[in-house]
Each structure stands twice: as C-alpha cells, then as structure tokens.
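Student: have a look at this prediction, sequence included:
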Amino acid sequence: MDTENRPVLTGLIALVGVAVVIGLLGGLAIMVGVKATGIGDDSAASDEPSSSATFRLPKPSETSTETTPEETAGTTPGTEPSSEAPAAGISLSAAQQSVSPMQQIDLTGTYQGGEGAILQVQRMENGAWSDFPVTMSVSGGTFATYVQTSRTGPNQFRVVDTDSDVVSNEVTVTVG
C-alpha cells in the first residue's frame, strides 16, 4: 500500500494508534491506583477492625455537651415555655398551622444580636428535643428555612443557637 499518496489515511491510522496506546496506559494507571488504594476490595466493606479500608469515617458517639430541655429552656417536658423572647432572644414562627405529610413547613424568625449565628432546628420527640436535619444562618437579624416531615399529628419545633445554646419559642404544626 502506498502511504505517500494517501496522507489523510496515514494520519488517521497514526491517530488511532496513539489513542489506543494512551487508552491502554490510562487504564493501566487506573488499575494500579485502584489496587493501591484498596477501592473495590471486598474486605474493605466489612466492619472488622482488621479491614484494610483507606477511607473510613469514625462511628458517631454520644457526647457530654448535649443539654436537656430543662437546662436550656428552664421548663419541664410538656409545659409551654414563655413565647416572649428577651431582647437578644430568638423569635420563631411557622407560616403553616397544618400541612399534609411531607408538605413544606416554612420556619422564619428574628434573632437580634445573632448575626452570623448557626441555628439548629429541633423537634420534640418522646418528651425530649432532637436535632432535625436542618440548620440555617442568621443574616440581618432574620432567618428562614423549611422542613418536611411525614410524622403525623402535632409536631413541635424550635431552633437553638449552636454556639450560645439560646433557644427560641416553640411552634406547633399539625401534620396529616
């Protein structure tokens, strides 16, 4: 075959050859990297401490820094705290009084003097406050977020400043 008379075909064959070599080298590099890190190794998926997993997160444990509602609100479970927040307190309100399961519940409020604070949403569960998986920050003295829940019946929510443990008033939204 006369390659001098067909330069386009020659260039195309050379390009395909280079692509195959680069692909083989890239695949080999990926295989070596996977083997070195242990990704995809069946033993890495076990819970045994002798496992050779490279990327392992520690299991969560209880901390002693958690506070009870009695420590933060000065009330016992089942009693209503004062809805009058001090000048530097957090005032919380819910836009909806009742919603369907998994319908959006808009929570808004003010926190004068709390600029930049991170607020943790909490829900009353079995007589104790539990963190709801929602946080928000205070900007301009105000905050807003929403939550969704499928737990039917009255749901009590509040927010807590994660740094100072200042607690808002409670709001109740009926789901169902």
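Tutor: Great, that's in hand. Residues are numbered from 1 along each chain as shown.
Student: CA only for contacts and neighbour counts going forward, please
Tutor: Fine.
Student: residues contacting the residue nearest the centre of the chain?
Tutor: Nearest residue to the geometric centre of the chain (C-alpha atoms, centre = their mean): residue 133, 6.4 Å. With contact set as C-alpha atoms under 8 Å, 6 or more residues apart in numbering, residue 133 has these partners: residue 121.
Student: where do the strands sit along the protein?
Tutor: Using DSSP state E, the strands of the chain run over residues 90-94, 98-99, 105-111, 118-125, 128-137, 142-147, 153-161, 171-175.
Student: which of those strands sits most buried?
Tutor: Across the strands of the chain, averaging neighbours per residue (mean count of other C-alpha atoms under 10 Å) puts strand 90-94 on top, at a mean of 22.
Student: how far does that strand sit from the chain's center?
Tutor: Distance of strand 90-94 from its chain centroid, counting by C-alpha atoms, centre = their mean, to the nearest Å, is 22 Å.
Student: kindly report the same for stretch 89-106.
Tutor: Distance of stretch 89-106 from its chain centroid, counting by C-alpha atoms, centre = their mean, is 20 Å.
Student: now stretch 88-97
Tutor: Between the centre of stretch 88-97 and the centre of its chain there are 22 Å (C-alpha atoms, centre = their mean).
Student: nearest to residue 37, out of the strands of the chain?
Tutor: strand 128-137 (32.3 Å; C-alpha to C-alpha).
Student: and the comparison structure, right after this:
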Amino acid sequence: MAPDDLDERPDRPVLTGLIALVGVALVVGLVLGGVALGAVSVLGLGGDDDSGGGSGASDRQSFYLPKPEPTGEPTEPLITLAPDGSSSGSAEDEPSESASSEAPEDEISLSAGQTSVSPMQQIDLTGVYTGGEGAILQVQRFAGGQWVDFPVTASVSNETFSTYIQTGQLGENRFRVIDTSTGLESNEVTVTIG
C-alpha cells in the first residue's frame, strides 16, 4: 500500500464523533469544576488554613449548644384554664384572696374545643379535675330528659384530662363527664351538630 492510499481511506465518523464528545466533556468538566471551586471559595466551605497565625476552628464558632441539665417534675397542673377560656388564677395572681379561697378540691371543669360542628366531626373535650389524679371519667350526653353514658372515657393525669367524641345527632347536644368511682359531675358544655 502506498502512502497516497492512506489519505484516500473513507472518513471515520464514529471515531471523529467520539473524539469530539470527549473534548466537549473535558471542556464542560473544567468549566463546572472552576465554578464549584469559586463557589467553595466565596461561601467559605474550604478546608481550614491554619498557616495565618494559629487561629483554629474553635475560634470561629458561631453555634453554641449548652450542656443539657435534668429538670424536676412539675408540681402543678400543666394547663389550668377556666371554662370561659380565661386563666383560673392562683393565690399569686390575686393577692387579696386567701389561700383557702383557691379552687375547691374535687371539682371537675369541662371545656369543649368546638361549639358547632358537622355530623361525625371531632369534638375535643378537655378539662381540669382538681384532686382527681388517676380518675376515670365517663362522658355523658343529655338525651330524653336524662343523662346517658356516651361510649367514651378519659383518664386524669396531672389533674387534667382530654378526649374527643363524634356524633351524628343533629341539633344542640349537651355533654358532661362524671367520675366513675365517686359520681362527681362536671359542668355541662353545649355543642351544635349540623
């Protein structure tokens, strides 16, 4: 084969395309690497360079997390609200009242989270039972001229309780809770269904 025959070989488009693709990938990689290096430099994400006088990473802390310490158990109820939504107050809030006029022992205060709901929508019942730690409270509804048990109970913890009910009984519905062991009754709340 003569050297002139080599120049007359057919073009190799696959090889030429592959070389062009590698060249483009190399150029794009270099550009993206430069952009990433610039971003790291601007954002300060690079490694520590301690050659400038010995300032360590601890000198540049911007976040301080204190050492956790255990806390004691609460001595009073976590939530103390009166049925009207105002705070129930304590001897500290009202210095003119004596300590003997605080909330009486064995009192159940009931609140409804909603006053009007659609049928079968959740109704939140919460409250405070002073002196009733561990008691089981039965939810009751006023129906047919008497209080009847509703198939929901709540237990008292830290002198507070919470539960929810659902009903499809349209109109005004009156609810209360009653201590299953002592028979002590709460105030009643009214919720309109419909």
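Tutor: Alright, I've got the coordinates. Keep in mind that this is a model prediction, so the values were computed, not measured.
Student: now what about the TM-score between them?
Tutor: Here the TM-score for the pair of chains, by TM-score structural alignment, normalised by the length of the first structure, is 0.51; 92 aligned residues with a C-alpha RMSD of 1.0 Å.
Student: ok, back up a step: map the residue nearest to the centre of the first structure across to the second structure for me.
Tutor: Here residue 133 of the first structure is matched to residue 151 in the second structure, going by TM-score structural alignment.
Student: what segments of the second structure are helices?
Tutor: 3-7, 13-43 (DSSP state H).
Student: which part of the first structure matches the first one?
Tutor: Using TM-score structural alignment, none of the residues of the first structure align to helix 3-7 of the second structure.
Student: what of stretch 117-126 of the second structure?
Tutor: If you align by TM-score structural alignment, stretch 117-126 of the second structure falls on residues 99-108 of the first structure.
Student: ok, now stretch 23-40 of the second structure?
Tutor: Going by TM-score structural alignment: stretch 23-40 of the second structure matches no residues.
Student: contacting residues around the match of stretch 117-126 of the second structure?
Tutor: Contacts to stretch 99-108 of the first structure, defined as C-alpha under 8 Å, 6+ apart, come from residues 92-96, 142-152, 173-176.
Student: measure it end to end?
Tutor: By C-alpha to C-alpha, to the nearest Å, the extent of stretch 99-108 of the first structure from end to end equals 16 Å.
Student: trace residue 87 of the first structure over to the second structure, please.
Tutor: So, by TM-score structural alignment, residue 87 of the first structure is matched to residue 105.
Student: show me what contacts its match?
Tutor: By C-alpha under 8 Å, 6+ apart, the contact set of residue 105 of the second structure is 130, 131.
Student: look up how far residue 194 of the second structure lies from the match of residue 133 of the first structure.
Tutor: Taking C-alpha to C-alpha as the measure, residue 151 of the second structure and residue 194 of the second structure are separated by 21 Å.
Student: kindly report the same for residue 122 of the second structure.
Tutor: In this view, residue 122 of the second structure and residue 194 of the second structure are 13 Å apart by C-alpha to C-alpha.
Student: then residue 162 of the second structure?
Tutor: The gap separating residue 162 of the second structure from residue 194 of the second structure is 23 Å, by C-alpha to C-alpha.
Student: which helix is the longest one in the first structure?
Tutor: When the first structure is parsed with DSSP H, its longest helix is helix 7-37.
Student: what's the matching range in the second structure for that helix?
Tutor: By TM-score structural alignment, helix 7-37 of the first structure lines up with nothing in the second structure.
Student: distance from the chain centre to that helix, please.
Tutor: In terms of C-alpha atoms, centre = their mean, the centre of helix 7-37 of the first structure is found 40 Å from the chain centre.
Student: who does that helix touch, helix- and strand-wise?
Tutor: On a contact count with 3 or more C-alpha pairs under 8 Å, 6 or more residues apart in numbering; DSSP states H and E, helix 7-37 of the first structure meets no helix or strand.
Student: can you list the buried residues in it?
Tutor: Of all the residues in helix 7-37 of the first structure, not one is buried under the rule 16 or more other C-alpha atoms under 10 Å.
Student: just give the nearest non-adjacent residue to the corresponding residue of the second structure for residue 156 of the first structure, would you?
Tutor: The alignment partner of residue 156 of the first structure in the second structure, by TM-score structural alignment, is residue 174. Excluding its sequence neighbours, the residue lying closest to residue 174 of the second structure (C-alpha to C-alpha, 6 or more residues apart in numbering) is residue 190, at 4.5 Å.
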